[in-house]
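Novice: what shape does this take:
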Amino acid sequence: MSFRDSPAFDFVHQRFKRKLEDFDDDDLSSELTFVRMRKDDPNPNPNPLPSTASGNNPFLTRQHPHFQSRASTSTSTQDAALLSYPNRIQFFVRMISGGNTLVLHGKPDDTVKFIHEKIQSVTGIPMIEQRLIYRGRQLQWDHTLAECMIKNDAGLHLVGRMRSTEHPQAWQLVDDLVSTIYRLCKGEKGVCLKSVKPKLIEFLNMTAKNDVDRDHPAPHLNIFLSLCAPAALVMLYMSPHEGNRECAEELIRHFIDSSRDMLPKPIYSQCAPVVLEFCKLIGRTAPHDDPLYNLCRGSLASMVEDLRIGRSLRNYDNSCNKPVTNIAVEDIFPFVAELASLLSDTLVSSMESSDSISPSPCDVNNFAAFLRPLRAAIKDQPDFGGLIPTPIRYSLPCYSDEIKLLYILFLEVFEKVQMCLDKMEGDLVIEETEDGGWDQYLAILKELRGIAKLYQGAEDFFWVNLKRNKVSLSYLILRYATRDEDYKWILEHKELLDFESRRHLVMMLLPETKDEYEELHEMLIDRSQLLAESFEYITRADPDMLRGGLFMEFKYEEATGPGVLREWFFLVCREIFNPQNALFVACPNDRRRFFPNPASKVDPLHLEYFYFAGRVIALALMHKIQVGILFDRAFFLQLGGNNISLEDIKDADPYLYSSCKKILDMDPLTVDQDALGLTFVREIEELGSMKVVELFADGKNIVVNSRNREEYVELLIQHRFVTSVAEQVNHFARGFADIVGEEKIQKLFFKSLELEDLDGMLHGSESSVSVEDWKAHTEYNGYWETDPQIYWFWKIVGEMTSEQRKVLLFFWTSLKHLPVEGFEGLASKLYIYKSNDSVDLLPSSHTCFYRLCFPAYPSMAVMQERLNIITQDHVGCSFGTW
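Specialist: Model (predicted):
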């Protein structure tokens, strides 16, 4: 069943149809219709608007908040209407200065003051400057129309000129624009279509120059609305006369384009009521696939996405620093429902069709744009104060229908998306690389999750149900997630993703390296002063320069490029995490893992070096270089802002872990007999002497017993792994945040990963180097795979130790550790080149391009001798590399 056939769509459609049709004839009697008359017409026709071929007037006047068309087709029709309401009086008010005429409807007991208020509402002429003249005498405010002897078709004169208004030029300009459109719709001879556009251009230029005060309503746009210019343009668009439709479309498009390009953002947003009228009027008379309607709907979406709607008529809200305008929730919701219907229909079609059908990016973007102010308006209501309870079985204090229907829309669209994701997983099994038109699914899921956050239990429902689509969700991220979108909403639920998709998302939190050498931060470093000089280059550099990328060169060496940079990262990280430098200590249970050294202050610059280390690690990750380093779990958790438990310290301090476990597992009676002899203190070694630290005030006098032992263990762990290294961790995090841009991104990076994920990204593959995988990803230049030298080479490599292979790999690529995917994860294949050098020379390498070069050695023994030399650790680093 399509969404258009669902109860939700029917409810939406019927509700808003009733709103449009719910027009009270009593309102008609008190509404003002502003009609342009020809200045030389001595007997103004009370119904001058032309009828279409079908007999319906296309001019939709603003007689109701929902713009219900009440078009009349002839004077006789209107006269008949007047006879049906004997208490209604129709009369005309003629402007002396402009020759324009207002057609008014009133009741005999309406006061003259009430008529003055109507005139002010449409013309802007202050009431104090108005004088109404009838039969040579001025009408008094407190008299009624009956007392003034005003009858049907009476003619009054308004003494007051347009220049008495605040913006007389704008009034006159829009007045002329609408008058010209009216004459075009009548099909009058001598009216040039080309005369309309200059008037609109002049009005927009005037608006751009004057409507720049965002603290007050945009007066020019209000004038444009008050004089029914949008309705006039739509009337022209629906006109049967030749050229009118094309002219109107050009004018409406020009208004939208110029508003976007010429007006400041706050004023551009205030164009929303005008474009809303375009949408309502065109949408009521043209099909929903009408290009002009779609343009107006998309433009309205861009205007309202940052607006505050539904509670204020001021056009700027200083409390939230966002523009507001007189757009209501009821105005926005029909577009949300319409776009939800379009998306649902497309999703259903994609399931039923063998072709690749994807929801339109434009529809998805508009759906998101309309949802933003709608969600904000719902959350702004003080009646809720929290999540909306579900199921919604009672009347809500405000936006009742919209809140109910929005939840139904969420369920309808989410169901369709999940069905598509199920189908996707089946397609991936059959044809893994086939694109089934899935590029908009992530964007739709993001908006559905945004709706779910409004309702109790809905977000949990969303994530729990999405667990069944982990495979397709991970595929979507790897295939379609790009840097120009925000995917933090997915990272909050990292358990739904696999390692590759998590890595893909967090890598987009890091800056993107640049290829332009002139933008790279250049370093020239002496190997003998590797750590000290690297510290100066990285610590003193502006973060913006580092984010652009690095260019590395060692002093007295000719080699440059990515291969040298990979080597530098490996060597400098080996020095940073060398326990002899006292910055980090290796975990006893896993010597590859490191934790900040609580005693690092033996070096006066230790905090600056932690700051330096944070920058280096962030840069290594940014450049996708495996440096052979692993973090301890306690250190990793702190970088993500997470708490540390007893199980998290197992590798970093196995003795403390074992002791704490014994304390917690000991018989309570034994503990209460003071068998432990413990108080709330901790002994630490500092500069060769023991020091006692209280875990809280007067802790040395508090005995550990069965009731407080859990608190004791928790405080002990907190002091050992948090308090004692807080400064070191903070400085490391600050250095890392410098590269990613801000602290919250730094925390999100680590929070979004599992420790094993970071292991793979920072250290690389834990598996031994596979010779078969190596061989499968190697190509040849000058040699053939069947040449004896190639056969000898792979036989020798196959007989090497694991460490020798790592040294050879490092000599060849400047990488001692492969990505977790193995050789497939490298930027390119590896190459063996045949050189013309003497067979007495050792192999050489171009690490930047993953090239190993050697001559045609005469025997396997000679080749093995040469390879044995370069696979010695002290030789393999940089010797013979370029």
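
Novice: hey, let's count contacts and neighbours off CA atoms from now on
Specialist: Noted.

Novice: wait, a helix at P391?
Specialist: No: under DSSP: H, G, I helix; E, B strand; the rest coil, P391 falls outside any helix and is assigned coil.

Novice: ok, it - how many residues close by?
Specialist: Per other C-alpha atoms under 10 Å, the neighbour tally for P391 reads 11.

Novice: and if you look at the one 4 residues further on?
Specialist: Each residue near S395 was counted by other C-alpha under 10 Å, and the total is 10.

Novice: tell me who's in contact with it.
Specialist: With contact taken as C-alpha atoms under 8 Å, 6 or more residues apart in numbering, S395 is in contact with no other residue.

Novice: could you measure from it over to G310?
Specialist: To G310, S395 is 19 Å away according to C-alpha to C-alpha, to the nearest Å.

Novice: ditto for K700
Specialist: Counting by C-alpha to C-alpha - K700 and G310 are separated by 61 Å.

Novice: most centrally placed residue in this structure?
Specialist: In the chain, the C-alpha closest to the average C-alpha coordinate belongs to D486, at a distance of 4.3 Å (C-alpha atoms, centre = their mean).

Novice: that's a helix at that one, yeah?
Specialist: No: the assignment for D486 is coil, going by three-state DSSP, so no helix is present there.

Novice: need the strands for the stretch 151-300 of the chain, in chain order.
Specialist: 154-159 (DSSP state E, counting those that start in this stretch).

Novice: now do the helices in it.
Specialist: Secondary structure of the stretch 151-300 of the chain (DSSP state H, counting those that start in this stretch): helices located at 168-186, 196-210, 219-226, 229-237, 244-262, 265-269, 272-285, 291-304.

Novice: would you turn those helices into JSON lines with distance to G741?
Specialist: As requested, those are exported to JSON lines (distance: least, C-alpha to C-alpha, whole Å):
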{"stretch": "helix 168-186", "distance to G741": "48"}
{"stretch": "helix 196-210", "distance to G741": "36"}
{"stretch": "helix 219-226", "distance to G741": "41"}
{"stretch": "helix 229-237", "distance to G741": "46"}
{"stretch": "helix 244-262", "distance to G741": "31"}
{"stretch": "helix 265-269", "distance to G741": "27"}
{"stretch": "helix 272-285", "distance to G741": "35"}
{"stretch": "helix 291-304", "distance to G741": "28"}
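
Novice: so which of these gets nearest I89?
Specialist: helix 219-226 (22.8 Å; C-alpha to C-alpha).

Novice: residues making contact with stretch 688-708?
Specialist: By C-alpha under 8 Å, 6+ apart, stretch 688-708 touches 668-669, 671-672, 674, 676-685, 712, 715-716, 719.

Novice: skip the chain neighbours and tell me the closest residue to P219.
Specialist: Distance criterion C-alpha to C-alpha, 6 or more residues apart in numbering; nearest residue to P219, sequence neighbours excluded, is D211 at 7.0 Å.

Novice: next, the second sequence, to be compared with the first:
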Amino acid sequence: MSSSLSKRKFDDYDDDFAANLNRPTRISTRMRKDQNTLPSSSSPRSTLSDPTRIQFFVRMLSNRTLVLMARSSDTIHSIHEKLQSSTGMPIMEQRLIYRGKQLQWEQTLHECGVENDAELHLVGRMRSTGHPQAWQLINEVVSVIFYLYKNNPPAPLTVIPAPRTVKTMLIDFLAMIPRTDADQAYEHLKIFTTSSAPQALVMLYMSSYQANRDAADDAIRQFVSSSKTVVPKHTHDKCVHIFLEFCDLLRKAAGTNDPLYGFCRTSLGTMVECTEVWERKGLLGLHDIFPFVRELAAKLAHDLVLSTESTSFVGPSLSDVRDFSAFLVPVRNEIKGNVAFSVPIEVPLSEELSSLPLCYAEEITYLYGVFDNLLNKLDKCLAKIEEHMDLVMKQDGETLFFGWCQYLAIFKELNNISKLYIGCKEMFWETMKRRKSALCYLIVRYAKRGDDYKWITECKEVTNFEARRHLAMMTLPEVKDEYEDVHEMLIDRSNLLAESFMYIARTDSEALRAGLFMEFKNEEATGPGVLREWFFLVCQAIFNPQNALFVACPNDRRRFFPNPVSKVDPLHLEYFNFAGRVIALAVMHKVQIGIVLDRVFVLQLAGHSISLEDIRDADPYLYNSCKQILEMDPEAVNQDALGLTFVHEIEELGTRKVVELCAGGKNMVVNSTNRKWYVDSLVQHRFVKAVGEQVNHFAQGFADIMSSNRLQRSFFQFLDPEDLDCMLHGSESAISVDDWKAHTEYHGYKETDSQISWFWKTVECMSTEQKKVLLFFWTSIKYLPIEGFGGLASRLYIYKTSESFDRLPSSHTCFHRLCFPAYPSLSVMSDRLNIITQEHIGCSFGTW
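Specialist: This next block holds a predicted model:
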């Protein structure tokens, strides 16, 4: 025999041995050729009379080999005893390794897969590791597991003290992991896998005894969960291999529908989602991760088919979609980082690319098929939503369609995949446009706070106003109904702006997100109605041109953008931050304030660039002048007909000032070649550079309410500038009395009563402004939502009171209640209503 058994192919050796069972002398001759082989007390010839006996070799650290004979049913513990008698090494210091795994005392040779001519390695238990306590503890864990597995139900446990369980022992094992030394932490984790602990735990999980199954389930979940929190972050990549081993073992033993497998798969997904997957760096590779993508893609496709065929509308599960998303992150990164490919990739792959080593041609082609398959199935799902649109809009159909809630998350992943392949991005968005109504329904119904929907902004044509507004609102905190933690304000009307500034600008933003409680000094009214009134009044003050913070557009006095000379007020930047907070809070509380932000302002808040066409409303004079410059005959421009250089003349604090638009601008004449550059520079200076600080402070104030600058930009990116007009100003349509009637209920009156008839006749005869004042008096709302009265938080109510006829109507704005006595005639009714619709009376006349 060769002097190195580990170099020999043992499969070939087993074949030789099986073919020569009747020729033991040949085997003995082979063994004599190995001068380092120690004879054992057993003879190879004994295998002839007992076929259950096997011969195997034990390689020691000294490179000497011991030949042993034993029965397949002998335990590893008995082999350790034989080794002790032959080598003198105490049993507690021995470790037997076979195929990279430590053999446990309770196992038999057959259970360990030890066959004829197998080679085992004997190493010292305590002396061969830097973590003797960890080795001892994990060996105890495995011993207990084998004891439990072989005793169903188990006899009284004597292997370990009764209070300690497999779960608590694993917790103690994790607690031993070094926190600062990554290499030592890795060696510690390696003990867990080398000791065959994962295999033992899964074996116990597959036990026929339920108590064992529960104990293993609890222990595996505890180990996996604790690994993510106890193990230092810099060694998380080492945990990935353990999680992967659990997944492989459970997939084979219990199947992919097993709940514990699903738990381990999800845990692995959360790890690899943030772990660099790169084979040459020794971590996981694409070939390790991609089987999960295959598995989950098939599961999602199956569930999507069921959601179109089943009457219960069951759809993909949240865990499957989340796992699919997690495993796709390293897959996409690996494909994009592969030097063989230039993204986007053309499929089918060329023969040259397919033959390159490590180019993942099979996975790339398969992922393309996943995209195409899932997109087609989701297209059918959206078609089904459109077929049942009337039903899903009904209240009683809400619970019937809960399976649709994961569609948006799958669309997000398909959009990510589409960017990897030529033509797929166009295919994806064409499908979205074709199913726009169903997609918008899904957004409004299922888009939740905290999820990422920014991918939808890549093609806003697939959304309508309702969907875009919903996505924007999801970036803001939700208004709470409780009044325990709200920020309380007591404000004097005569000093409204200054006191409001102190309450909002000087308060920690965290307190503002919880909600607001508003009172005016010396007034009894409180509640949401008073808060709506405060929003309206304080916004009117902020955007009042006399305060020099904002400038109104010449052709539309409702539109405002920052004033370039706002620094006349030393606190102007703090007031812009305050203004940003107030506007964010108004949107958050869904209050229409009758004011809109001009397009140039909104685009900057969204992080977009400004062009000449965007300034049309903000500065019509400059817009027209620039258009004339661009449209003039080139020859006339080159003859210096314009007489312009690259400078901009502005008025600041009563003095004229000349600013160069570029270095040396005073000496640079505008001609036909550079005139576009001149116009662009002029627009950028006037509407970007001149107000940059103001815009930034407003944006920061807006972001304070969201807790994130990223969310602030996302809010404006979800919307078109016209959408924000609708959200801030409200409906542009005249107030419809019929719509008003349709959303009003009566208490004490009947719709047929004379007083109700007189009331609506009087309202129909009012001017537009009188109707707004009456609505404000009734609800503290002067501008209706874009949907009209149907967009209000509640219906309106008219209450009958027992007061005398000379009393004016009163209101409870929080509850949208208007109260008045049974006036005796139409003239009396009209007189009372005309009094309260006078601007100075109608505002702030409600009680609560």
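
Novice: what's the closest non-adjacent residue to D383 of structure 1?
Specialist: P397 (6.7 Å).

Novice: helix, strand or coil for R559 of structure 2?
Specialist: Quick answer, by three-state DSSP: R559 of structure 2 is strand.

Novice: for Y537 of structure 1, see how far away P562 of structure 1 is.
Specialist: 18 Å.

Novice: with D261 of structure 1 instead?
Specialist: For D261 of structure 1, the distance to Y537 of structure 1 - C-alpha to C-alpha - is 44 Å.

Novice: now K416 of structure 1
Specialist: Using C-alpha to C-alpha, one gets 54 Å for the distance from K416 of structure 1 to Y537 of structure 1.

Novice: those two: which is more packed in?
Specialist: K416 (20 against 17).

Novice: residue contacts, the counterpart of that one in structure 2?
Specialist: Mapped onto structure 2 by TM-score structural alignment, K416 of structure 1 lines up with K377. Residues near K377 of structure 2 by C-alpha under 8 Å, 6+ apart: 301, 304-305.

Novice: checking these against structure 1: which ones persist?
Specialist: For those, the subset whose aligned partners also touch in structure 1 (both residues aligned by TM-score structural alignment, their matches' C-alpha atoms under 8 Å) is 301, 304-305.

Novice: and of those, the nearest to D806 of structure 2?
Specialist: Nearest member of the kept ones among the contacts of K377 of structure 2 to D806 of structure 2, counting by C-alpha to C-alpha, is L304, at 67.2 Å.

Novice: if we ignore the residues flanking it in sequence, what's nearest the closest one?
Specialist: Leaving out its chain neighbours, L304 of structure 2 is closest to G315 (C-alpha to C-alpha, 6+ apart), at 5.9 Å.

Novice: how about that neighbour, what's its partner in structure 1?
Specialist: Under TM-score structural alignment, G315 of structure 2 pairs with S358 in structure 1.

Novice: ok so its match is a helix residue?
Specialist: No: read with three-state DSSP, S358 of structure 1 is coil and lies in no helix.

Novice: wait, it touches G437, no?
Specialist: Yes: using C-alpha atoms under 8 Å, S358 of structure 1 is in contact with G437, at 4.5 Å.

Novice: neighbour count: the two, which is higher?
Specialist: The neighbour comparison of S358 of structure 1 against G437 (other C-alpha under 10 Å) goes to S358, with 17 against 14.

Novice: now do stretch 589-599 of structure 1: distance to the chain's middle.
Specialist: Taking C-alpha atoms, centre = their mean, to the nearest Å, one finds stretch 589-599 of structure 1 lying 39 Å from the centre of the chain it belongs to.

Novice: what's next to that stretch, contact-wise?
Specialist: 577, 582-587, 629-632, 634-635, 651-652, 654, 686-687, 724-725, 728-729.

Novice: so that stretch matches what in structure 2?
Specialist: Going by TM-score structural alignment, stretch 589-599 of structure 1 sits over residues 555-565 in structure 2.

Novice: how about the contacts made by P654 of structure 1?
Specialist: Applying C-alpha under 8 Å, 6+ apart, the residues contacting P654 of structure 1 are 588-589.

Novice: how many other residues sit next to L120 of structure 2?
Specialist: Other residues close to L120 of structure 2 by other C-alpha under 10 Å number 22.

Novice: could you double-check that it lies in contact with R59?
Specialist: Yes: using C-alpha under 8 Å, L120 of structure 2 is in contact with R59, at 6.0 Å.

Novice: how much space between the residue nearest to the centre of structure 1 and A443 of structure 1?
Specialist: The value you get for D486 of structure 1 to A443 of structure 1, if C-alpha to C-alpha is used, is 10 Å.

Novice: quick one: what helix or strand has the aligned partner of L471 of structure 2 in structure 1 in it?
Specialist: Under the alignment by TM-score structural alignment, L471 of structure 2 pairs with L505 in structure 1. Assigned by DSSP states H and E, L505 of structure 1 falls within helix 499-507.

Novice: if we can go back for a sec, quick one: buried ones out of the contacts of stretch 589-599 of structure 1?
Specialist: 577, 582-587, 629-632, 634-635, 651-652, 725, 728-729 (16 or more other C-alpha atoms under 10 Å).

Novice: go through the residues you listed and flag which are in strands.
Specialist: Counting by DSSP state E, these place 584-587, 630-631 in strands.

Novice: hmm, back to that, hang on, the residue nearest to L304 of structure 2 packs against I410?
Specialist: No: assessed by C-alpha under 8 Å, G315 of structure 2 is found out of contact with I410, at 11.3 Å.

Novice: quick one: residues contacting the residue found closest to M206 of structure 2 once you drop the neighbours it is linked to in the chain.
Specialist: The shortest distance from M206 of structure 2 to any non-neighbouring residue, by C-alpha to C-alpha, 6+ apart, is to R213 (6.4 Å). The neighbours of R213 of structure 2, taking C-alpha under 8 Å, 6+ apart as the test, are 204-207.

Novice: any chance of a markdown table for the residues you listed, columns neighbour count and distance to S830 of structure 2?
Specialist: Output for those, formatted as a markdown table (neighbours: other C-alpha atoms under 10 Å; distance: C-alpha to C-alpha, whole Å):
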| residue | neighbour count | distance to S830 of structure 2 |
| --- | --- | --- |
| L204 | 25 | 85 |
| Y205 | 27 | 81 |
| M206 | 19 | 83 |
| S207 | 18 | 85 |
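
Novice: show me which positions of the longest helix that structure 1 contains end up buried.
Specialist: The residue-count maximum for a helix in structure 1 (DSSP state H) belongs to helix 400-430. For helix 400-430 of structure 1, the buried set under the neighbour-count rule, 16+ other C-alpha under 10 Å, comprises 402-414, 416-418, 420-422, 424-425, 427-428.
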